[in-house]
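Q: sequence and predicted structure below; questions after.
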Amino acid sequence: MKTVTDLRPPPAGASIRLLCFHHAGGAASSFAAWRDGLGPGVTVVPVQLPGRGRLVREPRFRDFDRLLDRLDEQLDPLLDEPYAVYGHSLGGMIAHELTRRRLATARRAPELLMVGACPPPHLPRSAVAPRDASDAELVSWIRDLDGMPDRVLRHPEWLRRSVALLRDDLRLAHSRPHRAVVPLAVPVRVLTSARDPLLTPAQAREWARHTTYDVQVHTMPGGHFFHREFPEVTLKVVGRLLQHCEYQASGSSNQASR
């Protein structure tokens, strides 16, 4: 069984790891530019869900808790040093639940939980495509979000594979258990867009129910996939949010070495 991410040691001078969880139908490659874009102080760790990329031959998960079991086991060795998490859409659900699990088991929590285009978990999931949607309905739904390139639509085999991947990832999202709201002792930062039909600004502010710390909502240009439409703006915001974490992590390391 291959690992969900690259377990190389961080480069010299890096003071914090950033785990990145991709959206439904996506892959870890959506964060490829983040390695250079966030600078040497941040070790970007894109997490690849099975069934795509170099894990394409592995079966895709359709059960949320089973996926968490695997991620928790494989990522745990990376999380004994300061780290933060970012998840986009489905990735935001995963980032939140992994954080929740680690706090519940008294393990190191992230310095910062960042979610992009992801409604808070207590809200109804009516905006997600229904479980029984046809292939045509799924294509229409994802196209309305500007989430499927035209070149995929022109190749029937690519389209078939993309729809199958998206369908399994949406089943995964629907399988996320409904749990009681438990505020987490982690600061939460929400990246959203005024043009995202899946997350309104008012809904984004409801993430405040899920933390004992403060919540900040940052409105981005673009739509649901703003991190792909406006990568430089997104990296600027994420980098600024990480600066305080990076400073704290560096200070802690310096004190520990004395």
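A: Cool, got the structure. Numbers count the residues shown, from 1 in each chain.
Q: please count neighbours and contacts with C-alpha atoms only from this point.
A: Will do.
Q: quick one: secondary structure of the closest residue to residue 90 other than its chain neighbours?
A: Of all residues not flanking residue 90 in the chain, residue 23 sits nearest, at 4.9 Å (C-alpha to C-alpha, 6 or more residues apart in numbering). Secondary structure assignment for residue 23 (DSSP: H, G, I helix; E, B strand; the rest coil): coil.
Q: surely residue 23 meets residue 93?
A: No - Residue 23 lies out of contact with residue 93 (C-alpha atoms under 8 Å); the separation is 9.6 Å.
Q: shared neighbours, these two?
A: residue 87 (C-alpha atoms under 8 Å, 6 or more residues apart in numbering).
Q: re earlier: residue contacts, the residue nearest to residue 90?
A: 87, 88, 89, 90, 91.
Q: how near is it to residue 172?
A: Plainly put, residue 23 is 11 Å away from residue 172 if you go by C-alpha to C-alpha, to the nearest Å.
Q: and which of the contacts of residue 23 is nearest to residue 213?
A: residue 87 (18.7 Å; C-alpha to C-alpha).
Q: mind telling me what element residue 84 is part of?
A: Here residue 84, judged by DSSP states H and E, is contained in strand 83-88.
Q: what helices or strands is that strand leaning on?
A: strand 16-21, helix 90-104, strand 113-116 (3 or more C-alpha pairs under 8 Å, 6 or more residues apart in numbering; DSSP states H and E).
Q: which is the next helix or strand following the last one?
A: Yep, that's strand 113-116 we're talking about. helix 135-144.
Q: okay, buried residues for that following helix please.
A: Residues of helix 135-144 classed as buried: 138, 139, 141, 142 (neighbour count, 16 or more other C-alpha atoms under 10 Å).
Q: for residue 108, state which of those is nearest.
A: Of all those, residue 108 sits closest to residue 142, with 36.0 Å by C-alpha to C-alpha.
Q: with adjacent residues omitted, what lies nearest to that closest one?
A: In space, residue 142 is closest to residue 148, 6.3 Å off (C-alpha to C-alpha, 6+ apart).
Q: wait, is that neighbour part of a strand?
A: No - looking at residue 148 with three-state DSSP, it is coil, so not inside a strand.
Q: tell me the contacts of the closest residue in space to residue 229 that isn't next to it in sequence?
A: Spatial nearest neighbour of residue 229, excluding adjacent residues (C-alpha to C-alpha, 6+ apart): residue 222 at 6.4 Å. The contact partners of residue 222, by C-alpha under 8 Å, 6+ apart, come to 193, 194, 195, 196, 229, 230.
Q: are any of those buried, and which?
A: The neighbour-count test (16+ other C-alpha under 10 Å) marks 193, 195, 196 as buried among the contacts of residue 222.
Q: and the residue nearest to residue 229, how far from residue 58?
A: Residue 222 is 33 Å from residue 58, by C-alpha to C-alpha.
Q: strands of this protein, start to end?
A: For the chain, the strands defined by DSSP state E cover 16-21, 42-47, 83-88, 113-116, 188-193, 215-220.
Q: returning to what we had before: can you get me a residue count around the residue nearest to residue 142?
A: 18 (other C-alpha atoms under 10 Å).
Q: let's bring in a second one:
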Amino acid sequence: MIQDKITTTPNTPWLMPFSRGGNGRLNLFFFPHAGGGASAFYQWSHVLPQEITSYAIQLPGRETRLREPLHHELSTVIDLLAGELRPYLENAPFIFWGHSMGALLAFELVRRLQQDGQPWPQRLLVSGYNAPQIPYADPKIHHLPEGDFITALEGLNGTPEAVLQDAELRELVLPIVRADFQLVETYAHEEAEPLPCPITVLDGVADDKTNEADLKEWQQQSTQALELFAFPGDHFFLYDLQPKLISTVLYLLNRQLQDIRITLMNGRTGSPSP
């Protein structure tokens, strides 16, 4: 069962709630990788502090939204996300954590919130994705014929071999992966004011999709000092729940909770406002 205990059941299909009985003092929103769904982050809900309520973004066309049409343009997804998530960003401080494509989605959503005068995150956590202003360097594959597309995916090691070898599974999964790759590969970065929230980068040192220099360029997207933490592992290092990664994430979250406690003691509540 995906949910252990749901404190607040969202009235939107865009959110999958993961909760261990948190008191809503801090909300954490996960944004999954290309081809992934909300369940990719489920295991993280078991290691979070009790004061945190967590949710994962569920894009159309997969898992609980399998019958809905896929989206192929990032701007469309951001437009929809901004509207659907707004009610859930106003009742408590929150953090966004995006991995790979999810990092790009989370970043652009924070931009939209800032532009619209909405509450922004206490922190943006990103992993598996170079700074968004760095041009996409990998060969683009979303437009390839199916055979070539499968070959390209085999080289990326992100889609299980059992899926690629099974005709029925391919029919189910490939359109999702292709649509998500199109979101990323057709993204055109536009210059804008740096974000007011701090950005923390989590890096898998064996990730061949990122490099340290381009990860450090995330600094250009925030007015606050960048933090970068490196861990063993490849592009999907965060799903291994290695002890060093868990302790680092818990350190970051507990530090944020402490800031919130201090704010509450000083008589101030809610997320920072523009």
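A: Received the coordinates, thanks. Owing to the predicted nature of the structure, the values given are computational and were not obtained by experimental measurement.
Q: TM-score for the pair, please.
A: TM-score of the superposed chains, computed with TM-score structural alignment, normalised by the length of structure 1, equals 0.91; 258 aligned residues with a C-alpha RMSD of 2.3 Å.
Q: where exactly do the helices run in the stretch 151-258 of structure 1?
A: 156-174, 201-205, 226-229, 231-257 (DSSP state H, counting those that start in this stretch).
Q: can I get those in a markdown table with distance to residue 53 of structure 1?
A: Formatted as a markdown table, the helices of the stretch 151-258 of structure 1 follow (distance: least, C-alpha to C-alpha, whole Å):
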| stretch | distance to residue 53 of structure 1 |
| --- | --- |
| helix 156-174 | 12 |
| helix 201-205 | 31 |
| helix 226-229 | 18 |
| helix 231-257 | 21 |
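Q: mind checking those for the one nearest to residue 18 of structure 1?
A: Of all the helices of the stretch 151-258 of structure 1, helix 231-257 comes closest under C-alpha to C-alpha, at 8.9 Å.
Q: which of the helices and strands packed on strand 83-88 of structure 1 sits most buried?
A: strand 113-116 (a mean of 28; mean count of other C-alpha atoms under 10 Å).
Q: which residue, other than its chain neighbours, is closest to the residue nearest the centre of structure 1?
A: Central residue of structure 1 (C-alpha atoms, centre = their mean): residue 87, 1.4 Å from the mean position. Closest residue in space to residue 87 of structure 1, ignoring its immediate chain neighbours: residue 21 at 4.5 Å, by C-alpha to C-alpha, 6+ apart.
Q: tell me how many other residues surround the counterpart of residue 46 of structure 2 in structure 1.
A: Per TM-score structural alignment, the equivalent position to residue 46 of structure 2 in structure 1 is residue 36. Close neighbours of residue 36 of structure 1, defined as other C-alpha under 10 Å, add up to 11.
Q: how close does residue 36 of structure 1 get to residue 68 of structure 1?
A: To residue 68 of structure 1, residue 36 of structure 1 is 28 Å away according to C-alpha to C-alpha.
Q: ok, residue 56 of structure 1 next?
A: Distance, residue 56 of structure 1 to residue 68 of structure 1, using C-alpha to C-alpha: 19 Å.
Q: more neighbours, these two?
A: It is residue 68, of residue 56 of structure 1 and residue 68, that has more neighbours when counted by other C-alpha under 10 Å, with 17 against 12.
Q: aligned to that one, what sits in structure 2?
A: Using TM-score structural alignment, the partner of residue 68 of structure 1 in structure 2 is residue 78.
Q: ok, its match to residue 257 of structure 2 distance?
A: Taking C-alpha to C-alpha, one finds residue 78 of structure 2 at 28 Å from residue 257 of structure 2.
Q: with residue 97 of structure 2 instead?
A: Counting by C-alpha to C-alpha, the gap from residue 97 of structure 2 to residue 257 of structure 2 is 16 Å.
Q: more neighbours: these two, which one.
A: residue 97 (24 against 18).
Q: distance check, the aligned partner of the more buried one in structure 1 against residue 215 of structure 1.
A: Residue correspondence to structure 1 (TM-score structural alignment): residue 97 of structure 2 is matched to residue 86. Using C-alpha to C-alpha, one obtains 15 Å as the distance from residue 86 of structure 1 to residue 215 of structure 1.
Q: then residue 166 of structure 1?
A: In terms of C-alpha to C-alpha, residue 166 of structure 1 sits 30 Å off from residue 215 of structure 1.
Q: tell me how far residue 24 of structure 2 lies from residue 265 of structure 2.
A: Distance from residue 24 of structure 2 to residue 265 of structure 2, by C-alpha to C-alpha: 17 Å.
Q: what's the local residue count around residue 88 of structure 2?
A: Counted with other C-alpha under 10 Å, residue 88 of structure 2 comes out at 16.
Q: show me what it lines up with in structure 1.
A: Using TM-score structural alignment, the partner of residue 88 of structure 2 in structure 1 is residue 78.
Q: which residues sit in contact with its match?
A: Residues counted as contacts of residue 78 of structure 1 (C-alpha under 8 Å, 6+ apart) are residue 7.
Q: just give the closest residue to the residue mapped onto residue 125 of structure 1 from structure 2, not the sequence neighbours.
A: Under the alignment (TM-score structural alignment), residue 125 of structure 1 pairs with residue 136 of structure 2. In this structure, residue 136 of structure 2 finds its nearest non-sequential neighbour in residue 185, 7.0 Å apart by C-alpha to C-alpha, 6+ apart.
Q: looking at residue 24 and residue 265 of structure 2 now, which is surrounded by more residues?
A: Counted by other C-alpha under 10 Å, residue 24 of structure 2 and residue 265 do not tie: residue 24 has more neighbours, with 19 against 10.
Q: where's that one relative to residue 43 of structure 2, distance?
A: 19 Å.
Q: the counterpart of residue 67 of structure 2 in structure 1: neighbour count?
A: Taking TM-score structural alignment, the alignment pairs residue 67 of structure 2 with residue 57 from structure 1. By the criterion of other C-alpha under 10 Å, residue 57 of structure 1 has 10 neighbours.
Q: how much space between residue 57 of structure 1 and residue 22 of structure 1?
A: 18 Å.
Q: check residue 161 of structure 1 too.
A: 17 Å.
Q: next: residue 117 of structure 1.
A: In terms of C-alpha to C-alpha, residue 117 of structure 1 sits 11 Å off from residue 22 of structure 1.
Q: over to residue 147 of structure 1?
A: For residue 147 of structure 1, the distance to residue 22 of structure 1 - C-alpha to C-alpha - is 13 Å.
Q: cool, and residue 155 of structure 1?
A: Counting by C-alpha to C-alpha - residue 155 of structure 1 and residue 22 of structure 1 are separated by 24 Å.
Q: with residue 30 of structure 1 instead?
A: With C-alpha to C-alpha as the criterion, residue 30 of structure 1 and residue 22 of structure 1 are 7 Å apart.
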